[in-house]
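Trainee: below is the sequence, then the predicted model.
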Amino acid sequence: MSRVSPTVRTTANLAGVAILLVFAFPVYWMVSTSFQTRAEIRAPEPTWHPFGGSLDNYRRLFTDGDGFTDALRTSLSVTLLTVVVALLFAFLAALAVSRFRFRGRKSFVVVLLLVQMIPTEGLFISQYKMLESADLTNTVIGLTVLYVAAVLPFTIWTLRGFVAGLPVDLEEAAMVDGCTRTGAFFRITFPLLAPGLVATGVFGFIQAWNEFTVGLVVMTRQDSKTLPVWLSTFTDVNRGADWGAVMAGSTLIAIPVIVFFLLVQGRMVGGLTSGAVKG
């Protein structure tokens, strides 16, 4: 194997740093703007650092913003329910597709990919009519049903690849040693699936936590809004957008996702790579 020259290595490192800065700059700008005053935000010359800023934007979220606590409760409830329910159904479906041979198995996998291509906006009317007929608009259960339906195709597809990468011989060996089929699965196979479950769980968490358009259509009452929809109340046609409050709210909304990702990043990387190359 030929060694990589120092010049090539240095160039690759510099390119990686440049890409990192490009992706990190919007996050930095959001956090920096959240600490700036309205005068600084609207000034012709941008303020590149938040030093000497104030917490007025964050205070305004709780004083001018109506329903932050309700929106936080709704987002947490919907997101956690979505992750749990989606992982449960996706796990069972991935096992069925990967371990069993049945009529329509390949068609089922193809349908999963086709469902991903349907734009969300094309389903608004039918989704709203469905929830309205069941009296589930402005409810956590109703929004959770829609989020689970949106998350399931990708979740099943990812878990399918990961389950297919685990040899059945592991369970058979455990059964030879005296385990039942159920015991062999939960003692041997299930722990090995943890990285895949974490990877797909992170995807479901981020999608449900940050989703805006479906929540805007389904959750119309002020006390039932999710955090992204609640944040849109800081934009007004006459006064314009309160960018300080919007950036402060966006920063607060991003914190749970960052914390959750940091807690599971090790298992997430393993799950994504295994699920992407096997199956």
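Mentor: Sure thing, it's come through.

Trainee: hey, let's count contacts and neighbours off CA atoms from now on
Mentor: OK.

Trainee: not counting its own residues, what contacts stretch 223-235?
Mentor: Stretch 223-235 is contacted from outside by 65, 67-68, 70-72, 74-75, 138-139, 210-212, 215-216, 219, 222, 241-242, 245-246, 249-250, 253, using Cα atoms under 8 Å, 6 or more residues apart in numbering.

Trainee: and Leu21, what element?
Mentor: Secondary-structure element containing Leu21, defined by DSSP states H and E: helix 6-34.

Trainee: take this one as well and set it beside the first:
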Amino acid sequence: MSTFTAPGGRRTRTRAGWNALGLLVLLVAGFPVYWMLTTAFKPAKDAIDPDPSLLPTSLTLANFSRALEISDFWGPVGRSLTVSLSVVAIGVVVGLLAALALARFAFRGRKIVIVGILAVQMVPLVAMVIPVFLLLSDLGQYDKLSGLILTYLTFILPFTVWTLRGFIVNIPKELEEAAMVDGCSRTGAFVRVVFPLLAPGMVATSVYGFIQAWNEYLYALLLLSQKNQTATVWLGNFTTQHGTEYAPMMAGATMMALPIVVLFLLVQRKMAAGLTAGAVKG
């Protein structure tokens, strides 16, 4: 006697399986964040316990006080904000203009430029350390925030141009042409019609650029002295010849993560729309 399985029951089991897989991925990805937060509030002796407990047994704010006492906290954070916001502002403006040229204008060598943008993203950052160091030294930009901003722009601009180009391509040209028929100039049609539709994509690329610039460590370590260090390099002050202060380090990392969390909460709707709109053919 054969049994019949209703399609609805099959879909329910499939959905439950995907939900379980999603929950597993969430647990694996979120556990380091959870461990950072719990360690930040643990007493220092519990943070180095060889047999740590999954749940904190006691909580303290002393680690945050200790983190603020080590070297200068607000100086590196301020420099990181300056670098990250400058990279985002310049990258979005330049990337938008470059993406517009690649998406809307036909010129000789356009495909070569597009391939070149993809090729640049495939070059490992470590491979460019020495050339970047020598170039900034020749330009007098070593140990300057402006030099670090220029360096970060070379990493973030290719992604920005490529992503924004995809958004512009998916916006029908007929919208601009209709606006121009109604009396708008080409610039006016772009500002009034295309630019508002690009807002989600610009938010998504801006958040990506901010996170990349905020979290970058290698170039900030090599191109800046301790006097001009950024927040990621500042975390290295917790490791000394006497050992590593893990609890204050996790407290410092928690404070460093707050700007990213706040930024994401402010723009999460626009970012979600931007990440999905690029996959829709207009």
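Mentor: Sure thing, it's come through. The structure displayed is predicted, hence computed values, not measured ones.

Trainee: TM value for the aligned chains?
Mentor: TM-score of the superposed chains, computed with TM-score structural alignment, normalised by the length of structure 1, equals 0.94; 275 aligned residues with a Cα RMSD of 1.5 Å.

Trainee: ok, back up a step: and the contacts of the very next helix or strand once past the helix holding Leu21 of structure 1?
Mentor: With elements assigned by DSSP H and E, the helix or strand that comes after helix 6-34 of structure 1 is helix 38-42. Taking Cα under 8 Å, 6+ apart as the criterion, the residues outside helix 38-42 of structure 1 that touch it are 33, 46-47, 243-244.

Trainee: now do stretch 245-256 of structure 1
Mentor: Defining contact as Cα under 8 Å, 6+ apart, one finds that stretch 245-256 of structure 1 is touched by 30-31, 33-35, 57-58, 60-61, 227-228, 231-232, 234.

Trainee: recalculate using a threshold of 7 Å.
Mentor: 30-31, 33-34, 57-58, 60-61, 231, 234 (Cα atoms under 7 Å, 6 or more residues apart in numbering).

Trainee: could you tell me where that stretch falls in structure 2?
Mentor: Mapped onto structure 2 using TM-score structural alignment, stretch 245-256 of structure 1 spans residues 248-259.

Trainee: once aligned to structure 1, how far is that stretch on average?
Mentor: Superposed on structure 1, stretch 248-259 of structure 2 shows a mean distance to its aligned partners of 0.9 Å (mean Cα distance after the TM-score superposition for structure 1).

Trainee: confirm that Trp209 of structure 1 sits in a strand.
Mentor: No - counting by DSSP: H, G, I helix; E, B strand; the rest coil, Trp209 of structure 1 is not found in a strand; it is helix.

Trainee: that one pairs with which position in structure 2?
Mentor: With TM-score structural alignment defining the correspondence, Trp209 of structure 1 maps onto Trp214 in structure 2.

Trainee: can you tell me what Thr82 of structure 1 aligns to in structure 2?
Mentor: Checking TM-score structural alignment: Thr82 of structure 1 goes with Val87.

Trainee: actually Thr235 of structure 1, not the one I wrote
Mentor: When structure 2 is aligned by TM-score structural alignment, Thr235 of structure 1 is paired with Thr239.

Trainee: run a quick neighbour tally on Gly22 of structure 2.
Mentor: Gly22 of structure 2 has 12 neighbouring residues, counting by other Cα atoms under 10 Å.
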